[in-house]
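Trainee: Dropping a prediction and its sequence here:
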Amino acid sequence: MTADRIASESTKVNNKTETTGLVGLAVCATPHERLRILYTKILDALEHIPQNAAYRKYTEQITNEKLQMVKEERDVQKLEDRLQGGQIEEVIEQAESELNLARKMLQWKPWEPLVEEPPANQWKWPI
């Protein structure tokens, strides 16, 4: 176990996590179910984005991999280690943020052409 892992280790009483040890981050009683729901919602949102869009392609791949890990690994500690995102509650927060981003991407439509052409030397540096 790494030093930072020990520092952020959950407090457990009678094999039940009482606190995450992180201010403002409550323990999730059903992390597998919560992650399964979030990852499924992310994948549903991605279906509305064109298949050739980079965001969809890469986010879909990563989300499917994570969803598979959630389905395969029932032990929370082992799942945290496999996902490599910190405590399971932190992983849940990351999934919630990704879902929000996927929904915003649907509004922003970054895969569509620009409204106007960029200036000729926009990406040239130094000017």
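Mentor: Nice, I can see it.

Trainee: When you work out contacts or count neighbours from here on, use the C-alpha atoms and nothing else.
Mentor: Will do.

Trainee: how distant is the helix of greatest length in the chain from the center of its chain?
Mentor: Under DSSP state H, the helix in the chain containing the largest number of residues is helix 88-108. How far helix 88-108 lies from its chain's middle: 6 Å, per CA atoms, centre = their mean, to the nearest Å.

Trainee: Quick one: list the elements packing against it.
Mentor: helix 31-46, helix 76-83 (3 or more CA pairs under 8 Å, 6 or more residues apart in numbering; DSSP states H and E).

Trainee: mind listing what's buried in the last one?
Mentor: Put plainly, it is helix 76-83. Applying a neighbour-count criterion of 16 or more other CA atoms under 10 Å, one finds Leu79, Glu80, Leu83 buried in helix 76-83.

Trainee: A further structure is provided below for comparison with the first:
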Amino acid sequence: MARLLKKTTGLVRLAVCEGPHERLKVKKLEDQFQSGQIEEEIFQAENKLSLARKMVQWKPWEPLVKKPPANWKWPI
């Protein structure tokens, strides 16, 4: 069994990811990303994948079913 290199990420509600430690050199990856810990990168990638799956269902590239009202404005 692989030993855990980190006990905590130091971030609230973000647990240490145990999987990558077997195959990856985590510190080297974190240095390459220069944006945070590997757990943060995994979390962001999972969110992007989830959004991509939703976009396939929503099909935002298709035309609208009906035209929006004339006074409709995009929320800013």
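Mentor: Yes, it's here. Because the structure is predicted, anything quoted here is derived from the model rather than measured.

Trainee: returning to what we had before: residue range for the longest helix of the first structure in the second structure?
Mentor: Aligned by TM-score structural alignment, helix 88-108 of the first structure falls on residues 38-58 of the second structure.

Trainee: okay, which residue is most central for the second structure?
Mentor: By CA atoms, centre = their mean, the second structure has its centre lying nearest to Gln44, at 1.8 Å.

Trainee: hmm, back to that, tell me which of the helices and strands packed on helix 88-108 of the first structure lies nearest to Ala120 of the first structure.
Mentor: With CA to CA as the measure, helix 31-46 is the member of these nearest Ala120 of the first structure (32.8 Å).

Trainee: what's the angle between the helix or strand that comes right after the closest one and helix 76-83?
Mentor: Where DSSP states H and E defines the elements, the next helix or strand beyond helix 31-46 of the first structure is helix 54-72. If you take axes from the mean of the first three to the mean of the last three CA atoms, to 10 degrees, helix 54-72 of the first structure sits at 150 degrees to helix 76-83.

Trainee: Give me the buried stretch members for helix 54-72 of the first structure, please.
Mentor: Those would be Tyr55, Arg56, Thr59, Glu60, Thr63, Asn64, Lys66, Leu67, Met69, Val70, for helix 54-72 of the first structure by 16+ other CA under 10 Å.

Trainee: and which of those residues is nearest Gly21 of the first structure?
Mentor: Looking across these and measuring by CA to CA, the closest to Gly21 of the first structure is Val70, at 22.8 Å.

Trainee: Name all residues that make contact with the residue nearest to that closest one when sequence neighbours are not counted.
Mentor: Excluding the flanking residues, the one nearest Val70 of the first structure by CA to CA, 6 or more residues apart in numbering is His32, at 6.1 Å. Taking CA atoms under 8 Å, 6 or more residues apart in numbering as the contact definition, His32 of the first structure lies against Val70, Lys71, Arg74.
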